[in-house]
Every structure is written in structure tokens, then in C-alpha cells.
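the following block contains a protein sequence and its predicted model.
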Amino acid sequence: MSDERRGRVPPGPTHPADPGLVLRLAVVLLVAASGAVETISFTALDHVFAGVMTSNLALLGMAAGRGQDTGVTAAVLALAGFGAGAAAVAWPTRRSTGVVTHWSARVMLCLVAEAVVLAAIAGVWAAVGGTPDGTTRHVLQFGAALAIGVQSAAMVAAGRAAAPTTYLTGTLATYIVKGLGSTRSQRWVPARLGALVAGAAACMALLRAARTWAPVLPVALVVCALLMACLPLVRMGPDGVRPTA
């Protein structure tokens, strides 16, 4: 009996619509989005990171040591926003079981929530002409960290179908220690690292050329990632199983 009759598809070249490929591309887009958010957070808000909590803890310590109330406030807002975002995802996804072929509905809804938060940030940013100050800047800082916290936790909940998208130091270390290109997933590490740089660079260019529209970039990237992540679900049958023939 042939492999097709047994319900198995023989290995062959990866198709653009293959769930493994499209999910990896969706992850790359999310990494680019996080790079864009970090650029806005660090260069245009309170000079703290939206998703790198190790650095924010160090910045908090330095600000406290210098007696700078503003620096302490910014770091605390970023830490609180990230923690709130991660906690908000942890509750609805606590019983989710990650699968390799697709992201669960709860993970997708969390990413939709991230896109909504980023869109709200873009709206407020545009309303103040791209130059927030005082309380508005603090609110946007908290919101940026909240969005990245949601994204980080959503990727954890997605399990083997995802990868880190907001803090890649561990990813880089693992890539170097375990061997360059040793596994299929490791081969995507350069793409993710490059996407972080590209997202940050593109957002910085927008901040210089069209400052009011810069926060639209991460919104667009997250939406594109969501649309790409929907492709494996579209290819599945009504019983949730991908057709094999």
C-alpha cells in the first residue's frame, strides 16, 4: 500500500504554505516588531527597553544609585508593564498544549490583543504629534512593555511551534554553543537576529523621516505575523486535521 493510501505524505521539498515554514516566518515578523517597539521605547520614550528586563533591572539600579527619580520611574513602568502583559497571557493559556503545526486559538487571541495595544499606542502617538511628554510618555512606556510582555508569553505558550521573539541573548548563546546550523530550527536563528536589526533600523528611519507614523510599523508587522500564522489553520479540515492527500 502506498504512503498516500496509509495517510502519510512522503518527505519532499518544503512548500511555502507548510505550517513549519509559515510559523517560522511569522516568528521572524514578530521579532522585527519587537525590534521596532524597542527602538521607540528606548530612543523616543524613557530610554528603557520594552522587553529586555535584564537591562531594565540594571538601569533601575543605576538610576537608583544616581538618585534619578525619572530613571527609576521609567524602569519600574517597563518592568510593571512587561509583567502585567505576561501575567495576562498566563491565565488564559495555562491549560493550553502547544503543537508543532499551528498556534492555538488562545495564543492567536493574545497576539490580537498585542496588536490592539500597539494600535492604541500608535493612535495616542499620532494625536500628540509624535512628541509625548510627562504622563503621556509614561503611559506609552507602560503600554509598549505591556505589548511585548504579551508577545513574549504568547510565544512561550505556543511551545515548539514558536521561538523567543523579544530577548535573543539566550538564543544567540545557544546557537553558538550547540553549533551553527546543527538543527533545522537553529538555521532560523540568523533570520531572527537579522529581523531584530531590520525592525529597529526601519523604525529608526521612520522616526527620523516620518516621526508621527513610526509606531504604525510594529502594528503592521504583528498583523502580518497573525495573517501568516492563520495559514496552517486554513489548510486544516473541519476536524482540525490537516488533509494528507
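Received, thanks.

use CA for all of it now, contacts and neighbours both
Fine.

for residue 92, what are its contacts?
Residue 92 sits next to residue 106 when contact means CA atoms under 8 Å, 6 or more residues apart in numbering.

what strand or helix carries it?
helix 69-93 (DSSP states H and E).

try residue 170
helix 169-177.

list the buried residues in that helix.
171, 175 (16 or more other CA atoms under 10 Å).

same check on stretch 149-168?
For stretch 149-168, burial by neighbour count (16+ other CA under 10 Å) applies to 149-158, 160-168.

wait, doesn't residue 93 sit right on residue 104?
No: counting by CA atoms under 8 Å, residue 93 stays clear of residue 104, with 9.1 Å between them.

among the buried residues of stretch 149-168, name the ones in helices.
149-158 (DSSP state H).

residue 113: which of the residues you listed is nearest?
For those, the residue nearest residue 113 by CA to CA is residue 150; the value is 8.0 Å.

what's near enough to touch the residue sitting nearest the centre point of the chain?
Centroid-nearest residue in the chain, with CA atoms, centre = their mean: residue 30, separated by 4.0 Å. By CA under 8 Å, 6+ apart, the contact list for residue 30 reads 165, 221-222, 225.

which secondary structure element contains it?
helix 19-39.

neighbours of residue 197, how many?
Residue 197 has 17 neighbours, counted by other CA atoms under 10 Å.

same deal with residue 28?
Residues lying near residue 28 (other CA under 10 Å) number 27.

what do you get for residue 89?
Neighbours around residue 89, by other CA under 10 Å: 25.

these two touch, right, it and residue 110?
Yes: using CA under 8 Å, residue 89 is in contact with residue 110, at 6.6 Å.

spit out the contact partners of residue 219.
33, 115, 118-119.

which one of those is nearest residue 42?
Distance to residue 42 across these (CA to CA) is lowest for residue 33, with 14.3 Å.

tell me which of the contacts of residue 30 fall in helices.
Judged by DSSP H, those include 221-222, 225 as members of helices.

let me have those residues in CSV, adding distance to residue 215 and neighbour count as columns.
Listed next are these as CSV, based on distance: CA to CA, whole Å; neighbours: other CA atoms under 10 Å:
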residue, distance to residue 215, neighbour count
221, 11, 22
222, 12, 26
225, 16, 23
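
from the contact counts, what lies against the host helix or strand of residue 192?
Element membership of residue 192 [criterion: DSSP H and E] is helix 189-209. For helix 189-209, the contact count by 3 or more CA pairs under 8 Å, 6 or more residues apart in numbering; DSSP states H and E identifies helix 19-39, helix 169-177 as packing neighbours.

another one to put next to it:
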Amino acid sequence: MLLLSAASGAADAFVFICVGQVFAGVMTGNLVLLGAFAAGTGERGVALHVITALVSYAVGVACGARMSERLRWPLPVMLLIEVALLAAGAVLWALGGITSAGDRLGLLVIIAVAMGIQGRILATPTNYFTGTLTSLVGRVTLRSWSRADVWVAGRLIAVVAGAAATALVLRLWPGAAAVVTVIPAAGALLSETVPGRPLRGRSHRSGGP
């Protein structure tokens, strides 16, 4: 969960900074941007990116739902597909093949689909965190938190760390910025395929915080 949360932060930071002021996984933020455009205060180019991100994420969720609930594919297979998509995006960016507005839209599609699939991988959210933060603050305030909340806080820290790592690499080595999205996701894949670790028969998510 920590690794996927970091991958989410990295993907959103990369897409927002490099692709076009939208998010790959935080659809609530994209809906707000779409509302701003509908009210006549947003830029037309941003609106196109927002709509592309929303549709692509929905496609990823639909594919993830089918893979997990209908086809009963194990979690490592879904992680492998996500990693492959993120790696494809990283290669395209590193090779300098993203030069036009259309290229950026294509890159956005790849990453948003990957984030949509990630949204269906685990029952615990790893690519949206408003509910997670709200629940954690509420439990801390009421002094009803438990040891498990350490991992909840860890996921919040991980998403910030992923975004910060992307921004840092973008400053130091711009061509490798998208690679930051791949590394934690690949780490999650490796953690699920370690010899001796019981594989989960299927993966799914619920509407939990």
C-alpha cells in the first residue's frame, strides 16, 4: 500500500507538471477543474486534458473491475499491467517522443488508465486520500486511533514523498521524471511475487476511507 501510494503521488505530480495541469488519479480535483471551465473561468486546453483524464481513468477502473471481479486475475497480474503502462509512459518521455499536444494527451491516457487499474487493485485506496485524511484526523481528535493508523499516516506520507521525488528528479534530470512513477509500482509488484509469499486469488476494492 505504501509503494502504490507513492506511485500515485509520483504519477499525479508528473502529469500535473509535465502533461497539462490535471491529475492522473485524483478525479475529484479534475472534476473541480472541469467545473471551473464550465463556469467560463478555465482554459480550453485544460478542459480537454481534464475530460481525457476522466475518461481514461474510468476505462482503467472498468478494466480493473473486469480483471478482478469477472476474470478473477490475481493481484500480481494486475500490478504487472499497471507497471507496464507506467513503464511505457516513462520510456516515451525519456526518449523525447512527447513533443506535441496530441503526444501529451496520449501520455495522459496511458498514465490515467494505469491509475484507474490501481484504483481497483486493493480494498484500501491508494490513489485518492481525502477520505483517508478525514478519517484519520477524526480518530486522532476523538482519541480513538489504533496502531493500524500508523499505516494510514504512512500512506499519506508516501503520496507526498512520491510527488516530491518526481519534482526533484524533474529538476535534476527531466528525462527521467516519469521513471519515478514506475519504481514504487514495480516494488509493489516484486513484493507480491516474493517466493514463499502466498498469492491472493483476486483483488478488489471497496468504498472504504
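Good, I have the coordinates. It should be emphasised that the depicted structure is a prediction, and the values quoted were computed from it without experimental measurement.

turn the contacts of residue 30 of the first structure into CSV, including distance to residue 208 of the first structure.
Output for the contacts of residue 30 of the first structure, formatted as CSV (distance: CA to CA, whole Å):
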residue, distance to residue 208 of the first structure
165, 25
221, 19
222, 22
225, 25
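
show me what residue 2 of the second structure lines up with in the first structure.
Under the alignment (TM-score structural alignment), residue 2 of the second structure pairs with residue 28 of the first structure.

find the nearest non-adjacent residue to its match, please.
Of all residues not flanking residue 28 of the first structure in the chain, residue 192 sits nearest, at 5.2 Å (CA to CA, 6 or more residues apart in numbering).

and the one you found, how many neighbours?
26.

same deal with residue 16 of the second structure?
Around residue 16 of the second structure there are 15 residues (other CA under 10 Å).

would you confirm that it contacts residue 23?
Yes: with contacts counted by CA under 8 Å, residue 16 of the second structure reaches residue 23, the gap being 5.6 Å.

quick one: residues contacting the closest residue to residue 131 of the first structure other than its chain neighbours.
Closest residue to residue 131 of the first structure apart from its sequence neighbours, by CA to CA, 6+ apart: residue 125 at 7.3 Å. Taking CA under 8 Å, 6+ apart, we find residue 125 of the first structure in contact with 131-132, 212, 215.

just the ones in strands from those residues, please.
The members of the contacts of residue 125 of the first structure all map outside strands under DSSP state E.

of those, which is the most crowded?
Going by other CA under 10 Å, residue 215 tops the contacts of residue 125 of the first structure with 27 neighbours.

what's the match for that residue in the second structure?
Using TM-score structural alignment, the equivalent of residue 215 of the first structure in the second structure is residue 178.

count of residues packed around the residue nearest to its match when sequence neighbours are not counted?
For residue 178 of the second structure, ignoring the flanking residues on the chain, the nearest one in space by CA to CA, 6+ apart is residue 90 at 4.6 Å. Residues near residue 90 of the second structure, counting by other CA under 10 Å, number 21.

secondary structure class for residue 90 of the second structure?
At residue 90 of the second structure, secondary structure determined by DSSP: H, G, I helix; E, B strand; the rest coil is helix.

isn't it right up against residue 176?
Yes: between residue 90 of the second structure and residue 176 there is a contact under CA under 8 Å: 7.3 Å.

quick one: average offset of whichever helix or strand the residue nearest to residue 131 of the first structure is part of versus the second structure, please.
Per DSSP H and E, residue 125 of the first structure falls inside helix 105-127. Using mean CA distance after the TM-score superposition for the first structure, helix 105-127 of the first structure ends up 1.1 Å from its aligned counterpart in the second structure, as a mean over the superposed pairs.

tell me what angle that helix forms with helix 19-39.
Here helix 105-127 of the first structure runs at an angle of 30 degrees relative to helix 19-39 (axes from the mean of the first three to the mean of the last three CA atoms, to 10 degrees).

the first structure: which residue goes with residue 59 of the second structure?
Per TM-score structural alignment, residue 59 of the second structure is aligned with residue 84.

re earlier: neighbour-wise, which of the contacts of residue 219 of the first structure leads?
Ranking those using other CA under 10 Å puts residue 33 first, with 31 neighbours.

quick one: contacts for it?
For residue 33 of the first structure, the contact set (CA under 8 Å, 6+ apart) comprises 196, 199, 217-219, 221-222.

make it 7 Å
Applying CA atoms under 7 Å, 6 or more residues apart in numbering to residue 33 of the first structure gives the contacts 199, 218, 221-222.

next one: residue 89 of the first structure
Shown in contact with residue 89 of the first structure (CA under 7 Å, 6+ apart): 110, 150, 153-154.

what's the separation between the aligned partner of residue 201 of the first structure in the second structure and residue 151 of the second structure?
Per TM-score structural alignment, the equivalent position to residue 201 of the first structure in the second structure is residue 164. Distance, residue 164 of the second structure to residue 151 of the second structure, using CA to CA, to the nearest Å: 19 Å.

so if I had to pick from these two, which one is more boxed in?
Between residue 164 of the second structure and residue 151, counted using other CA under 10 Å, the more crowded position is residue 164 (16 against 12).

ok, for the more buried one, nearest residue in space, not its chain neighbours?
Closest residue in space to residue 164 of the second structure, ignoring its immediate chain neighbours: residue 10 at 7.6 Å, by CA to CA, 6+ apart.

isn't the one you found up against residue 161?
No: Residue 10 of the second structure lies out of contact with residue 161 (CA atoms under 7 Å); the separation is 8.0 Å.

ok, those two, which is more surrounded?
Legend: neighbour count by other CA under 10 Å for residue 10 of the second structure and residue 161, higher for residue 10 (31 against 17).

how much space between the more buried one and residue 160 of the second structure?
8 Å.

for residue 63 of the second structure, give me its contacts.
So residue 63 of the second structure contacts residue 117 (CA under 7 Å, 6+ apart).

list the buried residues of stretch 80-90 of the first structure.
Applying 16+ other CA under 10 Å to stretch 80-90 of the first structure flags 80-86, 88-90 as buried.
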